[in-house]
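Novice: here is a sequence with its predicted model. Questions after.
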Amino acid sequence: MRVYMEFALKKFQNRLAYRLEFFMGIINTIITIVVFCSIYKALYAGTESVDGITFQMVATNFVISLGLSNAFSFDEMFLQNKLHDGNITSEFLKPVDFKFRMLWENIGEGMFKVFFHFVPAVVFCSFFIELCAPKDGISVLLMGISVILGYLILWQISFIVQTWCFWLFSVWGIITIKNVVVNILAGSMIPIWFMPTFLRKIVSYTPFESIYFTPIRIYLGELAGNEILYGMAMQVVWIAILYLIGNLFWKNGVRKLVVQGG
């Protein structure tokens, strides 16, 4: 485990070298928060709540989703680049698990963006935007567990799409489409509360709701007791399903690579 943590630390340190990107990341996050919250505030137009959802809840949903999207930051061209430059074969010779190495490097990337992009921006915006406080300390703890599960769900989805580079010349377009779908159906751009009933029902049968919306609902106190357990259980189920799918693509892709190389 220590070896993989070193991969995360190395990735974190590498990002510290780009100071201009550090400041631009903060500015970009501030602008994003201000613009989206201003749009939602205009839509509320002085109305206290819409279908029981207050502006504070919407703003909190967006800010937390933005923070999670920073934490859930992946180098989604990593596998394709390794294939194109031919370094994938040497990667397999290293005494580490390639997938686990990818995961921990992504964790290092995400932690950098949270600490140096998101947190400073939120501290600045907190003077202008009032957010909902967590229900209690237990909710924060359970949300933290749910965030980890949501991270693993999104990472597995990303990994599955990346493995398609074994059969396609470039997965950039597919990754772009995947990111748009996730941003919409996971509720980071449009809160799932405001989706049409039929669409929200469809989303409930997909892994997307479990990525951001489940942790946020736990934070806001919308879920309690057995509802929290059910939400987390669904996250675990999706992790297992996506892991099996990703593993199937990975094994077939590596086999195809070995056959071509041989």
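Specialist: Structure received. Residues are numbered from 1 along each chain as shown.
Novice: alpha carbons only for contacts and neighbour counts from here, please
Specialist: OK.
Novice: need the contact list for the closest residue to S139 other than its chain neighbours.
Specialist: For S139, the nearest residue in space outside its immediate sequence neighbours is Y219; the separation is 5.5 Å by CA to CA, 6 or more residues apart in numbering. For Y219, the contacting residues are P134, K135, S139, V140, M143, taking CA atoms under 8 Å, 6 or more residues apart in numbering as the criterion.
Novice: next up, a second structure to put side by side with the first:
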Amino acid sequence: MSLFSKFLVLAFKEKYAYKFDFYISILASLLVIVVQINVWEALYKGSTVDSASLQQMITYVMISSIIFTLTKSEAGNKIGRKIEDGSIISDFTRPVNFKNYLFAEDLGNNFFQVIFISFPAVFIVSLFCGFSWPGSFLNSIIFVISVVLGVLISFYIKYNIGLFAFWLETSWYIPFFVFAVFELFSGSTIPLWFFPEWLKNICYLLPFRMIFFEPISIFLNKYSYDDSISILGIQLLWLMVLVVLEKLIWSGAQKKIVVHGG
């Protein structure tokens, strides 16, 4: 088993050790989904919306909750804390790729939460609200690939933002900044269909829509196969840009090590 796999499994087991937490988390996830669905039902009541039907929006909320869990990352916060307490020095001496170590921990935590929290919550809600699966098998495969690329894009964005702690020497800004930009530009809560034209144009210039909006749009069969493949191509392009950016930032970060502890 590779080191990456070991870190992933250890993170998964660590989450499993706190069984009471995930019972509460299932309830919390369930409540969040129900509240969002009720908001959309209230907005759609007595209205006709061309962009998406109410059932599609209910499905959008469910899929978004799963992707939200898959794309959670503590990488930025961990980098900041390690810089503040000086433990980052030990990470430079370990025979483990620092980025892969953080990514494996995120995946282990996120897989646990998806399997034991998000899926049960979505299943319970779908029994009462329904769940539309409009696409074909091929469309579903494209959707899964798009989600995988979205997870990678999300991690690299958050990891790159976290690396700036080497210069700022603090990490308190990371969760606020990440939440704000993702909430506004990714379409995680409000799909881009409902955005004003000027804001939608800005979103189309940024990578955030590739994490939530585009994969879910593919799932809901909003695109032709050719358009869906084009989305995958754009996701790959953004991923390559973020990988190159990460290498540049990491190269600079290794020369800029100022820690307060250790």
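Specialist: Good, I have the coordinates. For clarity, every value in this text was computed on a predicted model and none was experimentally measured.
Novice: rewinding a little: and the buried ones among the contacts of Y219 of the first structure, selectable in PyMOL?
Specialist: Filtering the contacts of Y219 of the first structure down to the buried ones (16 or more other CA atoms under 10 Å) takes a single PyMOL command:
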select buried, resi 139+140+143
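Novice: farthest pair within the contacts of Y219 of the first structure?
Specialist: Longest distance between any two of the contacts of Y219 of the first structure is 10.9 Å, between K135 and M143; criterion CA to CA.
Novice: just to revisit the earlier point, make JSON lines out of the contacts of Y219 of the first structure and add secondary structure.
Specialist: What follows is these, written out as JSON lines (DSSP: H, G, I helix; E, B strand; the rest coil):
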{"residue": "P134", "secondary structure": "coil"}
{"residue": "K135", "secondary structure": "coil"}
{"residue": "S139", "secondary structure": "helix"}
{"residue": "V140", "secondary structure": "helix"}
{"residue": "M143", "secondary structure": "helix"}
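Novice: re earlier: compare the host helix or strand of the residue nearest to S139 of the first structure with the second structure and give me the mean distance after superposition.
Specialist: With the criterion set as DSSP states H and E, the secondary-structure element containing Y219 of the first structure is helix 213-220. Superposing on the second structure and averaging over aligned pairs (mean CA distance after the TM-score superposition for the first structure), helix 213-220 of the first structure comes out at 1.2 Å.
Novice: ok, now how distant is the closest residue to F112 of the second structure other than its chain neighbours from I115 of the second structure?
Specialist: Ranked by CA to CA, 6+ apart and with sequence neighbours excluded, the top spatial neighbour of F112 of the second structure is F12, at 5.7 Å. Counting by CA to CA, to the nearest Å, the separation of F12 of the second structure from I115 of the second structure is 11 Å.
Novice: which of the contacts of Y219 of the first structure show up in the second structure as well?
Specialist: With the contact criterion set to both residues aligned by TM-score structural alignment, their matches' CA atoms under 8 Å, these that also touch in the second structure are P134, K135, S139, V140, M143.
Novice: go ahead and confirm the third one touches E222.
Specialist: Pointing back at S139 of the first structure there. No: when contacts are counted by CA atoms under 8 Å, S139 of the first structure is not listed as touching E222 (10.2 Å).
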